[in-house]
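1. Sequence plus the predicted model coming up.
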Amino acid sequence: METTTLSSPKTKPLQQLPLRMHHHAYTTDDHEANRRFYEDVLGIPLTAMYIEKELIQGEWIELGHAFYGLHDGSALAFFNFADENKQRIWKAREQSLFVHISMLVEASTQAEIKERIAAAGMESFIMEHGICTSLYVKDPNGLLVEFTVDHPDATGIAAEMAERAQRDLKRWVAGDRTPNNRWRPDVADGNAKG
């Protein structure tokens, strides 16, 4: 089997990249608590609820599969297994805060979501990443949900980072941990390698 190395990539990009996210799936222990959070607190509508029997790893599993619609036609999807033991097993496979979803929003939408979260008595936090500003909240399932406002020059930043992506990856693999996000406030003091 041939492998691709960082020094000489052999794979070509797809002729056409995926069009957009179709959906992001996660489990939920309680569809109604989940609906209240996404629909009533955040204002993201429930657009479909499939009740299914699905063949998973050779076994027919009964599950409820809810979709909450986003502006571009993509969705947040949540599974709940009818069998509580299977629900527990599948949920345990999900990971930490690094497993999260991020949705692009306008600054006004981020502010509205922040107000809605506070009005619901929930906690959220904001992180300034330089390239974007993100509002984070945990949903009833423990999934971290991020609402991201891009930097005003997001297109220019993306072009610059794409041009240097291979070089930066090689640098990381070689052990060079010098930050390169010069837009982030905590590295804007000249410590970033640009």
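-> All right, it came through fine. Residues are numbered from 1 along each chain as shown.
2. switch to C-alpha atoms for all contacts and neighbour counts from now on
-> Will do.
3. Just list the residues touching the residue nearest to Pro185 when sequence neighbours are not counted, thanks.
-> Spatially, and ignoring its direct neighbours in sequence, Pro185 is nearest to Gly130 (6.2 Å; C-alpha to C-alpha, 6 or more residues apart in numbering). Counting by C-alpha atoms under 8 Å, 6 or more residues apart in numbering, Gly130 touches His151, Asn181, Arg182, Trp183, Arg184, Pro185.
4. Could you check how far Gly130 is from Arg184?
-> 4 Å (C-alpha to C-alpha, to the nearest Å).
5. Over to Asp40?
-> The value you get for Asp40 to Arg184, if C-alpha to C-alpha is used, is 34 Å.
6. if we can go back for a sec, what helix or strand is the residue nearest to Pro185 on?
-> In the assignment (DSSP states H and E), Gly130 maps to no helix and no strand.
7. structure B:
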Amino acid sequence: MSYHHLALAAKDMKAIHAFYEDIMGFELVKVEIAPVMGGGWGKHFFYRMNGDDSRFIAFWELNDTPGEGTYAFDLNEAAGTPQGTNHYSFSVDSQQELDEWRAKWNAADLDVLEIDHNWCRSIYTRDPNGNMVEFCLTTGSFSDDDRARAIAALDEREMHASPPPAMMKQWLAKDA
């Protein structure tokens, strides 16, 4: 089972559209326009990912809703959590594809953080809402020991740190 779509509010729908269609390559395929619970109305834009008609990322452009001037569109700002805690990650199938996305993001004037987490390799940037977006390549497999460690961590109340990342690198757009 996988998710059908992730829905987020948009601070600036035209900037969101430019990022997700022009940079990310997701295709805007549908909009639903309707009243919003609690008052006002919204446009719900659906972007098809990788040509798959069952996988979408969607954004709400909200209009005339109560409190709209006070909304926080960055998920971490809204939740009061540290930056990067709430983020969304898309899968890639090869190191080449990950490198191509990094180059594409840098070419679009976006800074990129790359981390080798020892079992997956990730690149991160921010979308126009300020949310962290990730592409991730799984590079390892999972053992019974990995599962046992994860189960044990459910009850731990002190930090027992994982090994540090094998690599971290900041790719600044101005250096690309």
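-> Cool, the structure landed. Everything numeric in this text was worked out from a predicted model, so none of it was measured.
8. Could you report the TM-score between the two superposed chains?
-> With the length set by TM-score structural alignment, normalised by the length of structure 2, the two chains reach a TM-score of 0.77; 158 aligned residues with a C-alpha RMSD of 2.4 Å.
9. picking that back up, mind putting the contacts of Gly130 of structure 1 into TSV with secondary structure, distance to Ala77 of structure 1 and neighbour count?
-> What follows is the contacts of Gly130 of structure 1, written out as TSV (DSSP: H, G, I helix; E, B strand; the rest coil; distance: C-alpha to C-alpha, whole Å; neighbours: other C-alpha atoms under 10 Å):
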residue	secondary structure	distance to Ala77 of structure 1	neighbour count
His151	coil	28	15
Asn181	coil	32	19
Arg182	coil	35	17
Trp183	coil	33	16
Arg184	coil	32	17
Pro185	helix	34	12
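10. any chance of these in TSV, with distance to Ala66 of structure 1 too?
-> Shown next, in TSV, are those (distance: C-alpha to C-alpha, whole Å):
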residue	distance to Ala66 of structure 1
His151	32
Asn181	37
Arg182	40
Trp183	38
Arg184	36
Pro185	39
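11. Let me know the secondary structure of Ala58 of structure 2.
-> The three-state assignment at Ala58 of structure 2 reads strand, by DSSP: H, G, I helix; E, B strand; the rest coil.
12. List the residues that contact the residue mapped onto it from structure 1.
-> Using TM-score structural alignment, the partner of Ala58 of structure 2 in structure 1 is Ala77. Counting by C-alpha under 8 Å, 6+ apart, Ala77 of structure 1 touches His23, His24, Ala25, Tyr26, His65, Ala66, Phe67, Tyr68.
13. ok, which stretches of structure 1 are helices?
-> Under the criterion DSSP state H, structure 1 contains helices at 31-35, 84-92, 107-119, 154-173.
14. and the corresponding residue of structure 1 for Cys120 of structure 2, how many neighbours?
-> Mapped onto structure 1 by TM-score structural alignment, Cys120 of structure 2 lines up with Cys132. Residues near Cys132 of structure 1, counting by other C-alpha atoms under 10 Å, number 18.
15. Leaving out sequence neighbours, find the closest residue to Cys132 of structure 1.
-> Asp150 (4.3 Å).
16. Map the one you found onto structure 2.
-> Asp150 of structure 1 maps onto Thr138 in structure 2, by TM-score structural alignment.
17. Next one: that match relative to Met167 of structure 2, how far apart?
-> Remark: distance between Thr138 of structure 2 and Met167 of structure 2 (C-alpha to C-alpha) = 15 Å.
18. These two: who's more crowded?
-> Taking neighbours as other C-alpha under 10 Å, Thr138 of structure 2 and Met167 compare with Thr138 leading, 16 against 11.
19. need the contact list for that one.
-> Per C-alpha under 8 Å, 6+ apart, neighbours of Thr138 of structure 2: Trp119, Cys120, Arg121.
20. out of these, who's nearest Ser143 of structure 2?
-> Closest approach to Ser143 of structure 2 among the contacts of Thr138 of structure 2 (C-alpha to C-alpha): Trp119, at 11.4 Å.
21. What are the neighbouring residues in contact with Ala72 of structure 2?
-> So Ala72 of structure 2 contacts Ala78 (C-alpha under 8 Å, 6+ apart).
22. Show me what it lines up with in structure 1.
-> Superposed on structure 1 with TM-score structural alignment, Ala72 of structure 2 falls opposite Lys91.
23. cool, Val31 of structure 2 as well?
-> Under the alignment by TM-score structural alignment, Val31 of structure 2 pairs with Met49 in structure 1.
24. so that match touches Gly64, yeah?
-> Yes. Here Met49 of structure 1 reaches Gly64: they are 6.9 Å apart, a contact under C-alpha atoms under 8 Å.
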